[in-house]
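A.B. asks: Sequence first, predicted model second:
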Amino acid sequence: METNRYPFPDLNSLPEDIRAKILEVQDKAGFVPNVFLGFARRPAEWRAFFAYHDALMLPETVGRESGLTKGDREMIVTATSAANQCLYCVVAHGAILRIYEKKPLVADQVAINHRKADISPRQRAMLDFAMKVCQNAHEIDDADFAVLHAHGFNDEDAWDIAAITAFFGLSNRMASFSGLQPNPEFYLMGRVPKAKPAA
């Protein structure tokens, strides 16, 4: 199996704000997703990357409403990351997608062919738009917006779809060129329902 091309920095050597955020993520997830350490070798870029990430994926943190659900956003990442052949992002965001949508098969379906996935017509239209931004953004025109509008999306939602697609295009390329590997934990997340505690 391939290994990360750039060694991760030691957590204790990182600036305090970055270290605190990584420990917060570890506390919540039970592990540190490799992207947090992989990008931490350049603190200024780490801060910029995660500020933009959070503005797009957690819009409530910047006081902005979005017509996209958390599942919608992860679905966009999974589908377009697959188009960009990014192993890390497909595996990591596919795991989160399975959890948000409560569908163990959806990430694999969306990554392979969203047109045949078990998703709503609204989500299919959203991913059609995202894939066009991913692969042929220069061809986007009014007709593409009209399809989104017919499914209840507005122009701000279209911006979100495009911005998430574009941002993860950057993330995909950085993860792929640097050999960033998915954490093993991601592969099983959301695939098997959690056992209910005994009464």
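C.D. replies: Right, received. Where do you want to start? Numbers count the residues shown, from 1 in each chain.
A.B. asks: C-alpha from now on. contacts and neighbour counts both.
C.D. replies: Fine.
A.B. asks: show me what contacts the residue positioned nearest the centre of the chain?
C.D. replies: Residue closest to the average C-alpha location in the chain (CA atoms, centre = their mean): Val77, at 4.1 Å. The contact partners of Val77, by CA atoms under 8 Å, 6 or more residues apart in numbering, come to Cys89, Val90, His93, Ile164, Thr165, Phe168.
A.B. asks: and the last one, what helix or strand is that in?
C.D. replies: Put plainly, it is Phe168. helix 155-177 (DSSP states H and E).
A.B. asks: now the next helix or strand after that helix, how far from the centre of its chain.
C.D. replies: Using DSSP H and E, the next helix or strand after helix 155-177 towards the C-terminus is helix 184-188. Chain-centre distance of helix 184-188: 15 Å, with CA atoms, centre = their mean, to the nearest Å.
A.B. asks: swap in stretch 56-75?
C.D. replies: With CA atoms, centre = their mean, you get 11 Å for stretch 56-75.
A.B. asks: Against that first model, consider the following:
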Amino acid sequence: MPHIPLEEHLPGITGLLEYRQDSAAPIRVLTQILLRGDSTLTQGERELIATLVSHRNQCRFCTTAHTAAADLLLNEAETCEAVKQDFETAPVSAKMKALLAIAALVQQNGKNVTTEAVDRAKKEGATDMEIHDTVLIASLFCLYNKYVDGLASVTPTDPAFYTRLGERIVNHGYTRLQGGYDHLKK
């Protein structure tokens, strides 16, 4: 049960963002820019970063939602599962492994990101912008994970919910739906 009253038809982050739309607006814009904006990292790769951080933070809602989005964007489900288990052996590029290593360090503590970790990413072809965005995505998802879990937002258990949410994330992005979310009421 959430620690504050939230719309029952809006579990997870959506209910929290709707609760305080004024603070949600800039967060949504930032998330849209980082995960759907122009980048040399694919949308699927950026979702892998969000998934890894959420998984390591043990935020079930965010992990499941972003796994669903990553799976759709990658058009398969094996890579995301492998990244959550051990990104160093996952079927992703050496550059992506280095960026995921940076994201994992940020998840622990931003001060854990070392010159060696950044040098590894650069050696594997990561640009300064990709390193920047990896750190910012990882930081943003630490915020989201703590937001969802800190207010005990409802975490659905039905896999179909996350399939639909993943489709909404992929097809609509992170901006608020034009007409809001009343259509999700039962």
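C.D. replies: Great, that's in hand. Since the model is a prediction, treat every value here as computed from it, not as a measurement.
A.B. asks: so what number do they get for TM-score?
C.D. replies: After superposition, the two chains reach a TM-score (TM-score structural alignment, normalised by the length of structure 2) of 0.77; 163 aligned residues with a CA RMSD of 2.4 Å.
A.B. asks: about what we covered before: so which pair among the contacts of Val77 of structure 1 is furthest apart in space?
C.D. replies: Val90 and Ile164 (14.1 Å; CA to CA).
A.B. asks: Between those two, which has more neighbouring residues?
C.D. replies: Val90 (29 against 23; other CA atoms under 10 Å).
A.B. asks: That one and Leu23 of structure 1: what is the separation?
C.D. replies: From Val90 of structure 1 across to Leu23 of structure 1, the span is 24 Å (CA to CA, to the nearest Å).
A.B. asks: mean deviation of the helix holding Phe168 of structure 1 from structure 2?
C.D. replies: Helix 155-177 of structure 1: mean distance to aligned residues in structure 2 after superposition is 0.5 Å, counting by mean CA distance after the TM-score superposition for structure 1.
A.B. asks: who does that helix touch, helix- and strand-wise?
C.D. replies: helix 43-57, helix 70-83, helix 87-101, helix 121-136, helix 142-150 (3 or more CA pairs under 8 Å, 6 or more residues apart in numbering; DSSP states H and E).
A.B. asks: how about Leu105 of structure 1, what's its match in structure 2?
C.D. replies: Under the alignment (TM-score structural alignment), Leu105 of structure 1 pairs with Glu78 in structure 2.
A.B. asks: burial of its match, as a residue count?
C.D. replies: Neighbours of Glu78 of structure 2 (other CA under 10 Å): 12.
A.B. asks: Might you report the residue contacts of the aligned residue in structure 2 for Leu127 of structure 1?
C.D. replies: Leu127 of structure 1 maps onto Leu100 in structure 2 when the alignment is built from TM-score structural alignment. Contact analysis of Leu100 of structure 2 by CA under 8 Å, 6+ apart lists Ile49, Leu52, Phe87, Thr134.
A.B. asks: if you set the cut-off to 10 Å instead, what comes out?
C.D. replies: Counting by CA atoms under 10 Å, 6 or more residues apart in numbering, Leu100 of structure 2 makes contact with 45-46, 48-50, 52-53, 83, 87-88, 92, 94, 106, 121, 131, 134-135, 138.
A.B. asks: same thing with Ser171 of structure 1?
C.D. replies: Val35, Phe39, Phe49, His53, Ser81, Cys86, Tyr88, Cys89, Thr165.
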